[in-house]
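J.: I'd like to go over a predicted model; first the sequence, then the structure.
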Amino acid sequence: MKKYAFLLLPLLAAACNSDEQITTTRIAEPVARIVEYTPAPGQFINERNALSGFAGEDTPQAACAYAQRRLNEGAYVSLGGWGGYIVAAFAAPVPATGDYELYVAGNQMTTSSEPGVVYVAQDTDGDGSPAGETWYELKGSEFAAADRNYRITYRRPSADGDPVAWTAVDGEGATSAGEIGRIGEHTQAYYPAWVDAAELTFRGTRLPNNIAEGEVDDQGRPVTAWIAQPFAWGYADNYSSIDRQGAANRFRIEDAVTADGSPANLTQIDFIRVQTGINDWRTRIGELSTEVCAIGCYRTVTTAE
C-alpha cells in the first residue's frame, strides 16, 4: 500500500539515553481497499474510453477492481446520479483527533461543484466488513437544509440508448419523477452493467440544488448559467474555501451524527462511504455526479533517527 507524505511537522527530541532524534510526520494514507462500488446511472458509467476507463465490467467484484485501479492511478471514479456511492476500508482504524482525519479528492472547479455526502462506520464486530454496521453522516454546512430521508429508484430502460427513468420520495412523503437523458457523445448504456436487478434504489441525504439561479426555460431549467456553486464545507467534490486543500476536501470524525442528528461521539472509524448528494433535474448538462479521485486518511508517524 502506498503512503504519501502530506504535511511535515518535525518534532525533534533527544532520546533519554542516546543521540537519537525523534521525528513526527503527518502523512496522507490511501484507503486499503474498495469494498463496494455501486453508482447510480449516469453519463460516465460503463463508458469505454480513456476518460472514464471502463472495460466491460459486469460483476460487482470487477466493478470494485475497476474503482481501485482508477484511484491508484489518480483517475476519477464517477458515482452517477443522486444516491450512487463508493465504500472503502482503511488498513487500520482511524482515530478521532478533533482535526481533519479524512480526505476525499475530486475534480471540482471554481464553476463546477458536484457535492457528495460522506459517511463513516466502525467495524464493531471485527469481521472487516461494513455489512450490518451503522453508518454515520458527516455533518456539513447544508445539514439543516438537507433532506436526510430521501429515496430514489432508477429503472433499467428496455434499450441501452433510452433515458433512465427515476421516481423519488422525499422526507415529507412527496413524490417526484424524471429521467437521466442521453448526453452528447456519451452513447453507452447508463445503467451499471454489473447490477442484475431491473430497479436500483438508493437512500440517504439529498442536498439542496446548487445550480445558479437565472433565466429559465418553460420547464424551469436554467438556460443562461451553468455554475454549479460550492457549499461552504463538509462535502466531497466541492470547491470549498474552508476544507479544500488542492483537489481534496478534508473531513473530521467529530462531525459524525446519528440518525436523529445528535453527535455520534465516535472515537475511531474503519470504513468510509461517499454518495452523490445532488438531484437537480432542472439541468441540461446531465446528472450532477460526484467524482472521486482519491480517498484516504491522515496519520501521524513517529520515527527515530
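T.: Done, it's in. Bear in mind that the values here come from a model prediction, so they are computed numbers and not experimental data.

J.: all contacts plus neighbour counts: C-alpha atoms, from now on.
T.: Fine.

J.: please, which helix or strand holds the nearest residue to A259 once chain neighbours are set aside?
T.: Distance criterion CA to CA, 6 or more residues apart in numbering; nearest residue to A259, sequence neighbours excluded, is Y136 at 7.4 Å. Secondary structure assignment for Y136, by DSSP states H and E: strand 135-138.

J.: E254 versus the residue nearest to A259, what's the distance?
T.: 11 Å (CA to CA, to the nearest Å).

J.: give me the common contacts of these two.
T.: Residues touching both Y136 and E254 by CA atoms under 8 Å, 6 or more residues apart in numbering: A264.

J.: adding another structure so you can compare the two:
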Amino acid sequence: MRPQYIQRAFTALALIASLSFAACKSDTPTPQPQPVFPKPDVNPNATPYVTRVLEYMPAVGQFTNTLPEYEAGDTQEDMNRKALEYLKDNQRSLVTLGGWGGYIVVGFDHTILNVPGKRDFRVLGNAFFGNDNKEAYEGGSCEPGIIMVAYDANRNGLPDEDEWYEIEGSAHVDHTKEPWYTLVKTKVPGADLNFYRDFEMTYHRPAQEPESKDGWGTYIRWEDNKGNSGYKVKNQWHAQPYFPQWVKGDKLTFRGTRLPQNSQDQSGVGTYYVLYKFRYGYADNELNDRKDSTIDIDWAVDKKGRKVHLPGVDFIKIYTGVNQENGWLGECSTEISGVNDLHVLKEDIPN
C-alpha cells in the first residue's frame, strides 16, 4: 500500500474512533449537581411530635368526615385544626386519608435532622397482621401511604412546591420484588400490579346519598389517567357521606405515585381479605414498634428518581398509595396517628 493511502486509512480510523467515543460519551448520563442547602436551625426545646397541620385533604373513604369528624359549616382551616388535635402531643388518635391520593401535610417546631446511617423519623398508623396463610408474606391490614419530605431552605415557614421530595420505598425501587407479588399476580385475577409515578385520579361528588343498599355499589364514580374507571362503594358499617363535605366543588383530583394492589381474598368467598406488607418505606404498612415503620431521610429522591441529600426535613406529606376495594372491608385507606422525631426521642435505629 502506498504511504499516502496508509496515511488516509489511519486518518479515517481515527475519525471513526473519535465519533464512536463521542456517541458513547453522549449516552452516559451527566451527573446532576446536588442542591446546596443552608444548615438547619436547632431548637433546644423541640418536641418530637407534630405541631402543625398545614393541609388535610382526604380522598373519598368510609372514615372520611368521621376521623376527624366534620361538623356542618366546618372550613378547610377547621379540619386542619381538628386533624392537629388528633396528632399533637403524642395523642395517637387516627386520622384517615381516605382512598388513593388523599393526604395530610404536617410540620414541626424544629427541623428533623438527617443523621447519616440512622433512621430519622417514625410514622405511626394502624397496620396489623392477620394472615391465615403461613406460607405467604406478612399481611393483614397494611394500607401503605407514600411519604414526601420538604426542607425549608428559604426559611419562609412553608413547604414550597420546589422543595418536595418523595421517599423511595421498596416498590419504588422494584415493585416486582415484593415477596407477595407473584402470589397476588397468580391468585388474584384482575389485580392491578402496575407501579405509576405519574398517576392521576378524579372522584366525583354524588348527586345524592343512596337511599338504599341498591345504590351502594355505584356510590362515588372515579376515573384515572390510565383509562380505568369505577366506583367507590358504600358499606353497611359507615352511613355518613364519604366525599369530604367541606370541599366546595363537585370533584376532587389527586396526582402522584400509585403502588400495586396488595390485597388477596384468602377465603375465596369474600370473607377474609389480607393486605400484604411492602418491604419498607411507607406509612401505615408496618407495626408501629417495628423498625420498618421508621424512615431514613436519605431515601428521598427528586421527580426523576435521583437521590437527594437533605440536611433534614421540616414538613412531611403522606398520601394513600393504593387504589383498591376489599369487599366488605372497604377501600384501602391510609390512616396515621403521629409522626415522631427519633433523634429528639433518643431512639438510635441504624439502617
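T.: Done, it's in. For clarity, every value in this text was computed on a predicted model and none was experimentally measured.

J.: now the TM-score, please.
T.: The TM-score (TM-score structural alignment, normalised by the length of structure 1) is 0.79; 262 aligned residues with a CA RMSD of 2.5 Å.

J.: returning to that earlier point: okay, Y136 and E254 of structure 1: which has more neighbours?
T.: Y136 (24 against 20; other CA atoms under 10 Å).

J.: contact partners for the corresponding residue of structure 2 for that one?
T.: In structure 2, the residue matched to Y136 of structure 1 (TM-score structural alignment) is Y165. Contact partners of Y165 of structure 2, counting by CA under 8 Å, 6+ apart, are M148, V149, A150, A300, V301, D302, K303.

J.: go with 7 Å
T.: M148, V149, A150, A300, V301, D302 (CA atoms under 7 Å, 6 or more residues apart in numbering).

J.: what is the nearest of the residues you listed to I318 of structure 2?
T.: M148 (6.3 Å; CA to CA).

J.: who touches the helix or strand hosting the closest one?
T.: Per DSSP H and E: M148 of structure 2 is located in strand 145-150. Contacts to strand 145-150 of structure 2, defined as CA under 7 Å, 6+ apart, come from residues 159, 163-167, 282-284, 313-321, 334.

J.: where in structure 1 does it fall?
T.: So strand 145-150 of structure 2 sits over residues 116-121 in structure 1, by TM-score structural alignment.

J.: what distance separates the matching stretch from the centre of its chain?
T.: Centre-to-centre, stretch 116-121 of structure 1 and its host chain are 7 Å apart (CA atoms, centre = their mean, to the nearest Å).

J.: one more: stretch 285-292 of structure 2?
T.: 16 Å.

J.: and it, which residues are buried?
T.: For stretch 285-292 of structure 2, the neighbour count (16 or more other CA atoms under 10 Å) marks N285, E286, L287, N288, D292 as buried.

J.: which of the residues you listed lies closest to A9 of structure 2?
T.: D292 (62.7 Å).

J.: now the residue lying closest to that closest one once chain neighbours are set aside, what's its secondary structure?
T.: Nearest residue to D292 of structure 2 in three dimensions, chain neighbours excluded: Y280, at 5.5 Å (CA to CA, 6+ apart). Using DSSP: H, G, I helix; E, B strand; the rest coil, the structure places Y280 of structure 2 in coil.

J.: map Y280 of structure 2 across to structure 1 for me.
T.: By TM-score structural alignment, Y280 of structure 2 lines up with W233.

J.: ok, its match to D147 of structure 1 distance?
T.: From W233 of structure 1 to D147 of structure 1 the distance is 17 Å (CA to CA).

J.: and V274 of structure 1, by the same measure?
T.: 16 Å.

J.: check Y235 of structure 1 too.
T.: 15 Å.

J.: out of these two, which sits in the busier spot?
T.: Per other CA under 10 Å, whichever of Y235 of structure 1 and D147 has more neighbours is Y235, with 33 against 18.

J.: which ones are touching the more buried one?
T.: P115, G116, V117, V118, G140, N249.

J.: and the second one, how many neighbours does it have?
T.: For G116 of structure 1, the neighbour count with other CA under 10 Å is 32.

J.: how about the third one?
T.: Each residue near V117 of structure 1 was counted by other CA under 10 Å, and the total is 25.

J.: any idea how far F54 of structure 1 is from it?
T.: 24 Å.

J.: mind checking how far the counterpart of G125 of structure 2 in structure 1 is from R250 of structure 1?
T.: In structure 1, the residue matched to G125 of structure 2 (TM-score structural alignment) is G106. According to CA to CA, G106 of structure 1 and R250 of structure 1 sit 11 Å apart.

J.: between those two, tell me which one has more neighbours.
T.: Neighbour count, other CA under 10 Å: between G106 of structure 1 and R250, G106 has more, with 29 against 24.

J.: so that one touches S289, yeah?
T.: No. With contact defined as CA atoms under 7 Å, G106 of structure 1 does not reach S289; the gap is 10.8 Å.

J.: I'd like to know how far the spatially most central residue of structure 2 sits from I112 of structure 2.
T.: Nearest to the geometric centre of structure 2 sits I146, at 1.0 Å (CA atoms, centre = their mean). Per CA to CA, I146 of structure 2 is found 18 Å from I112 of structure 2.

J.: burial count for the counterpart of E287 of structure 1 in structure 2?
T.: The alignment partner of E287 of structure 1 in structure 2, by TM-score structural alignment, is E331. Neighbour count of E331 of structure 2, defined by other CA under 10 Å: 24.

J.: do me a favour and get the end-to-end distance for stretch 254-264 of structure 1?
T.: 8 Å.

J.: now the aligned residue in structure 1 for V115 of structure 2, what's its secondary structure?
T.: Matched by TM-score structural alignment, V115 of structure 2 corresponds to T97 in structure 1. Following three-state DSSP, T97 of structure 1 is assigned to coil.
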